[in-house]
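Engineer: For reference, the sequence and a predicted model appear below.
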Amino acid sequence: MHDVVIVGAGPVGLFLACELGLAGCSVLVLEREPERHSPWKAYPLGMRGLSATSVEAFYRRGMLHPLLTASGVPSGGNPGTDEPSPPRNVGHFAGMMLDPAKVDVAALPFRLPSPAPESMLTSLEAVEAVLSERAAKLGVQIRRGVTVSAVAQTDESVVARAGEHEYAARWLVGCDGGRSTVRGLAGFDFVGTEPQFTGYTMLATIADPEKLRPGFNPTATGMYIQMAAEGHIGMLDFDGGTFDRSQQPTRDHLQAVLRRVSGTDVTLKDVHLASSFTDRAMQTTTYRQGRVLLAGDAAHIHPPFGGQGLNTGVGDALNLGWKLAATVHGDAPDELLDTYTRERHPIGAWVLDWTRAQTAVMRPDPHAQAIQAVIRDLLGTRDGTTYAFEKISGWSLRYDLGSEQPPLVGRNAPDLHLEDGTRLGDLMRDGRGVALDFSTDRRLHDSAMGWQSRIRYAAGPARNDLGFGAVLVRPDGIVAWAGDRDPDRAAFERAAGHWFGDPA
């Protein structure tokens, strides 16, 4: 029996598998598709944007360089100075592109320079290649061509059935996408809002591409997007989501939609690949039912604006991985696993509302277009662009870890840099929590040693300690506790016990 069975070998399932494997868990991943390679994962159809916090997660696990290489991206970040680097691109809101030059980097909370770029473009193929290689090195088993048809659980275990085979584990996690089989089989409630549009993405040969403008193009009847890659087109048709997604869109149908939303007589000579989606926005009411958990699109679906689905899923996996591993090993404090839903469900709900707001603004009616004009003006300001970037990048994320905590607590930790050259990101590669002690007398040393199998201790003056004397960082990079210039050892021990259980 495995410790954990994960259903779904996409980026979320693989990232979670790597987190569990890094912690020494026995992990089996079951994937419905027989092959990893697909044109839908390769460039250009598989192109995705990784937010700052997602890129940071790859950096902290030693996977940033392989990801940059696989993505064909030059090394980014700005680790050699005392100031964070400005972002290279910051995405869009409802098709309105944000200007990187207008981002006030100094206003972002607790930012420090890091080898990780503020964002990057990659592909699903590149992400999965890096994660698959990492998973194999960690002993994770991946079985492809396996379709789960039943899930049954007891107080002690859970079994996934596929054909004539049964796969037993102590825990099962559904990472099997927006049409999750695990979600339905385990009886999760899935609630939300119905669609207002049908979206299409396609790779086509266009007879007269000059009739279409590049970039995002809102029109009186919808929107079309001409991507950088030749023939890569996106469309939003505000038809109430009535197109039957069980059908493959034909060339004639796609041409009719493109002509309607573009207001041109453009002609599609051939359609090589095409699919449809909607802005249906749904979320499970909880991310856990007994020994079954959900992550990524299995737990929340929404339109694919700005790569929010991939980034939210990586955040789910990062949050769940160390908590589930601690539970498997018997190191977890009471209720630790319940904090997964408590912390991540509000993030998923926010993403759904963020995409709903964009849908409302993009509607082809006078009221929406009036609102769009107001938002465009706001996004043209430094404060407006910085606000939107802070939301999109993930730097605004803060878990509620107690109202009496310093403002750093609950946030993604900045890449604190000791004067001896040690970086927080380097200390997090083994998946343990980190205690950084900046006090002159190494005050927390003896206390931290009690958790040395779960917390890595490092001490010394920092190039920029942000005014703190010590910080405790969870394995997912979230600051769990921060002490002043004269850190309180007892307060550190309470925080460590709360998140990491009793000392060894």
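Structural biologist: Great, that's in hand.

Engineer: Only C-alpha atoms from now on, for both contacts and neighbour counts.
Structural biologist: Noted.

Engineer: got a list of contacts for the helix or strand hosting residue 374?
Structural biologist: Taking DSSP states H and E as the criterion, residue 374 maps to helix 366-379. Outside helix 366-379, the residues that touch it by CA atoms under 8 Å, 6 or more residues apart in numbering are 96, 98, 360, 361, 362, 363, 384, 385, 388.

Engineer: hmm, 6 Å instead?
Structural biologist: If you take CA atoms under 6 Å, 6 or more residues apart in numbering as the criterion, helix 366-379 is touched by 361, 384, 385.

Engineer: Which of those residues fall in helices?
Structural biologist: When DSSP state H is applied, the contacts of helix 366-379 are split such that 361, 384, 385 fall in helices.

Engineer: Whichever of those end up buried, select them in ChimeraX.
Structural biologist: Here the buried members of the ones in helices among the contacts of helix 366-379 are turned into a ChimeraX selection, burial being counted by 16 or more other CA atoms under 10 Å:
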select :361,384,385
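
Engineer: And here is the other one:
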Amino acid sequence: MRRAVHDVVIAGAGPVGLFLACELGLAGCSVLVLERDPEPHSPWKAMPLGMRGLSVTSVEAFYRRGLLQPLLTASGGTDDLGADPDADEPPPPRGVGHFAGMMLDPAKVDAGALPFRLPGPVTQGVMTSLEAVGTVLAERAAELGVEIKRGLGVSAVTQDADGVLVRAGDHEYAARWLVGCDGGRSTVRGLAGFGFAGTEPQFTGYLMLATVADPDQLNPGFNLTPTGMYLRMAVPGHLGVLDFDGGAFDRSRPPTREHLQTVLRRVSGTGVTVSDVRFASTFTDRAMQATTYRRGRVLLAGDAAHIHSPLGAQGLNLGLGDALNLGWKLAATVHGHAPDGLLDTYTSERHPIGAAALDWTRAQAAAMRPDPHSQAVQALIRDLIGTRDVTTYVYGKLSGSAIRYDLGSDQPLVGRNAPEFRLRDGTRLGDLLRDGHGAVLDFSPGRSLAEPARRWKSRLRYAAGPARNDLGLGAVLVRPDGTVAWVGDRDPGRVTFERAASRWFGTPANGAAR
């Protein structure tokens, strides 16, 4: 194997690959991104076809890296996310989403039942586009010294104990690590020999931008019918259709105007006329997942690691969560200060989250099937989502607030995304996480963690003082990805803190932990 030129090569310059590149670049790694598409812009990435919803936790990740305002500007939306810096409680959500095409009422979310919420700059999700997210991340990646080469798809991968050799076009690139972020049909996944297992599709989905001569025949929003589901979106002619054909049509042939009209008429039960089809594509609810997210020096993230239907807007958020979880762990490994087994926690933490997302979309497909049994289940779900408890439960899933990693602690905050703690001097947790380090918030009167925290000062940011709301805690250790790694009581123990810091941040620079 030739000597590595880059610390990490990333295959794929979509949002997941670029977010990971930014995380690695922020940590001082040498990063090369290879993208097979020669141009970053496409109608499928721009509005309306590229429209995507970012969950609260995804938007918070942008905020904690100083990218919230660029994201809002690029998305063309309002700067008002409902945040009130002087509020004692976060506001209720403005929107909740849907389950299997059945819309939920945000007024029925019990905000008090959501775990560990505090007011902060991010309280709502954001509607954006793949193009907007990609533009923001590409600009930040360039600022951080990340190199992006377009028009170069990976064609061969060779690895040994020391590194990876990647062929793309007529070139070979050597690196210490390779991460496949190259989509659902990932070349890296196949070349590196990852297993990919799951379930076959129930439906063929269609997305189109066309002229509809008589659009008033179609009801706006999601519409479940005895033969499938159709979605009429706000942009005229922007339609989605689910046809429960077992996925037979997908990739079998191009969707013609005649075929699109036939399927739409059958599913909608109308005589609607479709003409002037500008764009059309198909997809399915095939749900597959890599059996592991790491093989040697090759890792997977985003759609390369898991594919599923777009029901519930889980895909982009799931991939960004992968990148956020992997970035700091891979950077610590590159720099040689990762504790034993840190990189393996990427699979152990994210694989169950991916599996749950696949099941979430499978459940929705099952409820939408046009058969008597599924219709009965659908009626039951409609009754349940009319209740506060179930609406709150679904919102917790869609917002990301329900995600919790098993970090081996019974403390209910450990493993969750950290609340936006705010000290009385105005310091926020997001301020401390801006540069990609971890953070220690010491609320204890004696500032008992000041001295031990300094032993990890190159990897942890320390802040002390009373908080506007400390949730009854004495101290909190937060990983770079915003996950709570340890919680101390009113008199936090130095020994337990040092054990937790050593577990996630390795041996301190000035000697072994006590």
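Structural biologist: Ah, there it is. Nothing here was measured: the structure is a model prediction, and the numbers come from that model.

Engineer: circling back to that earlier point, average gap between the helix holding residue 374 of the first structure and the second structure?
Structural biologist: Aligned to the second structure and superposed, helix 366-379 of the first structure gives a mean residue distance of 0.8 Å (mean CA distance after the TM-score superposition for the first structure).

Engineer: three-state assignment of the equivalent of residue 230 of the second structure over in the first structure?
Structural biologist: The pairwise alignment with the first structure assigns residue 230 of the second structure to residue 224, based on TM-score structural alignment. Residue 224 of the first structure falls in the strand class when you classify it by DSSP: H, G, I helix; E, B strand; the rest coil.

Engineer: Burial check on residue 224 of the first structure, number of neighbours?
Structural biologist: With neighbours defined by other CA atoms under 10 Å, the count for residue 224 of the first structure comes to 29.

Engineer: and stretch 440-460 of the second structure, how far out from the chain's middle?
Structural biologist: Put simply, stretch 440-460 of the second structure sits 30 Å off its chain's centre (CA atoms, centre = their mean, to the nearest Å).

Engineer: Quick check: buried residues in it?
Structural biologist: Of the residues in stretch 440-460 of the second structure, those buried by neighbour count under the rule 16+ other CA under 10 Å are 440-444, 447-450, 452-457, 459-460.

Engineer: Take those residues and keep only those in strands.
Structural biologist: Assignment to strands by DSSP state E places the following of those there: 440, 441, 442, 460.

Engineer: Residue 268 of the second structure pairs with which position in the first structure?
Structural biologist: Under the alignment (TM-score structural alignment), residue 268 of the second structure maps onto residue 262.

Engineer: Contact partners for that match?
Structural biologist: Residue 262 of the first structure neighbours (CA under 6 Å, 6+ apart): none.

Engineer: ok, it to residue 224 of the first structure distance?
Structural biologist: Applying CA to CA, to the nearest Å, one obtains 6 Å for the distance of residue 262 of the first structure from residue 224 of the first structure.

Engineer: again with residue 430 of the first structure
Structural biologist: Counting by CA to CA, the gap from residue 430 of the first structure to residue 224 of the first structure is 45 Å.

Engineer: same question, residue 380 of the first structure
Structural biologist: When CA to CA is applied, the distance between residue 380 of the first structure and residue 224 of the first structure equals 22 Å.

Engineer: How about residue 460 of the first structure?
Structural biologist: In this view, residue 460 of the first structure and residue 224 of the first structure are 54 Å apart by CA to CA.
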